[in-house]
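Student: take this sequence and fold it.
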Amino acid sequence: MPHTTDAEYLAEPKPDLTIGFLLMKSFTLASVAGLVESLRFAADESFSSRQIFCRWEWMTCDNQPVTASCGLPVSPTATLDFSTRWDYFVVAGGLLEETRQPPQWLLEALRALHARNIPIITLCSGAFVAGNAGLLDGRHCAIHFTTRDEFRLRFPKAIPVIDKTYIKDGGIISCPGGTAIDLAADLIRQHCGLVRSQKVLKYLLVEEPAAPVKKVPPQNMLNEPDVYENDLVNKVIEFMKHHLDSPVPLADVAGFAGVTFRQLNLIFSKCTGYSAAVYWRRMRLEHARKLMADSSNSINAIAAATGFADASHLIAWFRKQYGETPSSFRKRRRVVERLVKE
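Tutor: Here you go, the predicted structure:
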């Protein structure tokens, strides 16, 4: 597809949705295909694959063909031009070797796009490109579980999440990979309407998600208010929630919050009644107790999932916090459940 100039935009009816794809070297094909195939079904009244209601362009960093991680070569359909008026700009990553250290000019261009309020979508390891540009600092980001540890080391100010198909936060839409059909369906629903979104899901053989059932929010694990008056405390608590399995040093948490270690503890003590370290440990213990109640996982596995050094470490703190061992807690739970059933 040739590059669309401003004059052509004025001469042609504007599509409902336009997306520019920047394909990094060794990009992952599945997520790109899921997104663009969804657009294809929504772009035409029939199934002729005409780009009428939705338009997209393929671009590469050097305007030369690029090869996907599976070996499929793709030629660009447009010259990379960041002044184009896309509704969304996609950074499609794949193998980490190609996204760990993106060129400086690309990072500057992404910052400029973000400043123009053009939403940026990261697919697969495209999140590493956005992270290098500083666009994920203080923001939640959906990443693939295999890259979580490295992502945390490289971008300690970001908040990685591994159990979401995509996340929107601060003008960045992160998608860890997979087919990206959930993301595509929501974009189409938002810009093209429910009917065309349903058409996409039907012809891709994907079931329409059921309407969400309204639920009573669960009681907060520490019986504290859902939101504190201090924005910094709320920000750090969100960070803690997403690092329950491997808590980072509190000095690094303070750095993430932009305060000193001493200031962090003073603010936490004033707002919550606990130091930051105690609050975080209680949060991890509550999560461990929930896992003990809701799963048959071993104590060792639960300790690993909640950031304790080993089972002994978890047992010691559990007894101190709740006055019983994990095994006695589980035994008591089984007795209560049996009585309820009877």
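
Student: use CA for all of it now, contacts and neighbours both
Tutor: OK.

Student: okay, now the residue nearest to residue 164 when sequence neighbours are not counted: neighbour count?
Tutor: Nearest non-adjacent residue to residue 164, counting by C-alpha to C-alpha, 6 or more residues apart in numbering: residue 142, 6.0 Å away. Neighbour count for residue 142, taken as other C-alpha atoms under 10 Å: 26.

Student: I have a second one here; can you model it like the first so I can compare?
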Amino acid sequence: MRSVAVVVQDGVEPFGLGAMCEVWNEPYHPEDDNPVFDFVVVAPEPGRVRGSGGFDIVVEDGLEAAADADLLCLAPHRNHLTPHPAVLDLVRAADARGAHVFAHCTATFTVGAAGLLDGRRCTTHWRHAAELSARFPEATVEPDRLYVQDGNLITGAGSAAGLDAALHLMRQEHGAAVAATAARRIVVPPHRDGGQAQYIARAVPECESEVLRPLLEWVATHLEEAHNVASLARRVHMSPRTFARRFRDEVGTTPHQWVTRQRVAAAEELLERSDRPVDWIATEVGFPNAQALRHHFSRVRGVSPAHYRRTFRAEAS
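Tutor: Just a heads-up that it's a prediction; the model follows:
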């Protein structure tokens, strides 16, 4: 994936557009050896495009500049119920040729209007999830997720979830090390899983958050040890039931799911950067055996550890 086009329409939301530019339009840095993409911002009618943040933008290129893009990004916009017809044609054509289509926030409505949500999983900002379901009843809307990938279609929730979805795709196409470098440059967490909750259901006192933060940091550096709800609860002097509830409220997922994702992420880096056998990597990151690593890795990443290594070790060589 080397060419990226971002489509803007009247009412474009500046944060959503900026997030896509931040990830996909970075110049080359020798110290990072980051990939550089053929990047373009396009509009159905080049020229002045009205923004929703109190200022407008000027776009020089029309939609034809996005005709062959490997990744077609749709920036969110306030007029999401009335997308431009030419944009719908562009989205259909991109999907038909197998390009990645990434719709951020309210741009998911554009994908639906193009007829691409039927029978597919998707998400949007939680405020608009019920409306999305009502307008496109054949879609499976998952309102409690940061982002959802269904084949070549990636849909993200609002604001910062656009960065999470973009980094997920960066990791998938270019490996964990490249995605981590991009995240470090942007100064955001290198990986928030798409299944994480969009928002915390209730406000949590600061002292409770301070209890869990050191625990998460400790677990991330002791993945090789056995962890379960009871053992983690003991470290923060809580009952298992209270700990499990507060963990879900503050982190957005269960302790088991969070630890498993951390182990898979650690395995990714070892697969990319070392020639160690899968058995050794499994033990190093805390899985009981290679079979367990293969099971969880394939479930989370969609490919086997061996396939992942062949892909990203080959790119690094």
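
Student: TM-score of the superposed pair?
Tutor: The TM-score (TM-score structural alignment, normalised by the length of the second structure) is 0.55; 195 aligned residues with a C-alpha RMSD of 2.9 Å.

Student: coming back round to it: the second structure: which residue goes with the residue nearest to residue 164 of the first structure?
Tutor: Mapped onto the second structure by TM-score structural alignment, residue 142 of the first structure lines up with residue 123.

Student: how near is its match to residue 89 of the second structure?
Tutor: Here the criterion is C-alpha to C-alpha, to the nearest Å. By it, residue 123 of the second structure lies 21 Å from residue 89 of the second structure.

Student: same question for residue 134 of the second structure.
Tutor: For residue 134 of the second structure relative to residue 89 of the second structure (C-alpha to C-alpha), the value is 23 Å.

Student: hmm, residue 74 and residue 100 of the second structure touching each other?
Tutor: No: contact between residue 100 of the second structure and residue 74 fails when scored by C-alpha atoms under 8 Å: they sit 11.0 Å apart.

Student: neighbour count winner among those two?
Tutor: residue 74 (29 against 21).

Student: wouldn't that one be in contact with residue 102 here?
Tutor: Yes: at 6.2 Å, residue 74 of the second structure counts as touching residue 102 under the criterion of C-alpha under 8 Å.

Student: list the contacts for residue 3 of the second structure?
Tutor: 37, 38, 39, 69, 70, 71 (C-alpha atoms under 8 Å, 6 or more residues apart in numbering).

Student: can you pick the most crowded of those?
Tutor: residue 71 (24 neighbours).

Student: isn't it right next to residue 101, touching?
Tutor: Yes: with contact defined as C-alpha under 8 Å, residue 71 of the second structure reaches residue 101; the gap is 5.9 Å.

Student: who are the contact partners of residue 23 of the first structure?
Tutor: 58, 59, 60, 61, 66, 91, 92, 93.

Student: go again using 7 Å as the cut-off
Tutor: Residue 23 of the first structure makes contacts with 59, 60, 91, 92, 93, as judged by C-alpha atoms under 7 Å, 6 or more residues apart in numbering.

Student: alignment lookup: it to the second structure.
Tutor: Checking TM-score structural alignment: residue 23 of the first structure goes with residue 8.

Student: quick check: its match vs residue 92 of the second structure, distance?
Tutor: Relative to residue 92 of the second structure, and taking C-alpha to C-alpha, residue 8 of the second structure is found at 16 Å.

Student: helices along the stretch 151-300 of the first structure, start to end?
Tutor: According to DSSP state H, counting those that start in this stretch, the stretch 151-300 of the first structure carries its helices in the segments 181-192, 194-203, 231-241, 250-257, 261-272, 276-294, 299-305.

Student: any chance of JSON lines for these, columns mean neighbour count and distance to residue 98 of the first structure?
Tutor: JSON lines is the format used below for the helices of the stretch 151-300 of the first structure (neighbours: other C-alpha atoms under 10 Å; distance: least, C-alpha to C-alpha, whole Å):
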{"stretch": "helix 181-192", "mean neighbour count": "19", "distance to residue 98 of the first structure": "24"}
{"stretch": "helix 194-203", "mean neighbour count": "17", "distance to residue 98 of the first structure": "32"}
{"stretch": "helix 231-241", "mean neighbour count": "17", "distance to residue 98 of the first structure": "28"}
{"stretch": "helix 250-257", "mean neighbour count": "17", "distance to residue 98 of the first structure": "27"}
{"stretch": "helix 261-272", "mean neighbour count": "16", "distance to residue 98 of the first structure": "36"}
{"stretch": "helix 276-294", "mean neighbour count": "19", "distance to residue 98 of the first structure": "36"}
{"stretch": "helix 299-305", "mean neighbour count": "19", "distance to residue 98 of the first structure": "31"}
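
Student: need the ones you listed in CSV with distance to residue 128 of the first structure, can you?
Tutor: Compiled in CSV, those are given as follows (distance: least, C-alpha to C-alpha, whole Å):
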stretch, distance to residue 128 of the first structure
helix 181-192, 19
helix 194-203, 30
helix 231-241, 19
helix 250-257, 18
helix 261-272, 28
helix 276-294, 27
helix 299-305, 25
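
Student: looking at those, spot the one closest to residue 100 of the first structure.
Tutor: Closest approach to residue 100 of the first structure among the helices of the stretch 151-300 of the first structure (C-alpha to C-alpha): helix 250-257, 21.0 Å.

Student: whereabouts in the second structure does that closest one align?
Tutor: Using TM-score structural alignment, helix 250-257 of the first structure finds no match anywhere in the second structure.

Student: contacts for that helix?
Tutor: With C-alpha under 7 Å, 6+ apart, helix 250-257 of the first structure has contacts from 157, 232, 236, 260, 261, 264.

Student: and which of these is nearest to residue 43 of the first structure?
Tutor: residue 157 (38.2 Å).

Student: wouldn't that closest one be in contact with residue 138 here?
Tutor: Yes: using C-alpha atoms under 7 Å, residue 157 of the first structure is in contact with residue 138, at 5.5 Å.

Student: residue nearest the centroid of the second structure?
Tutor: residue 165 (2.1 Å; C-alpha atoms, centre = their mean).

Student: ok, now how distant is that residue from residue 153 of the second structure?
Tutor: Residue 165 of the second structure is 11 Å from residue 153 of the second structure, by C-alpha to C-alpha.

Student: alright, I will stop here.
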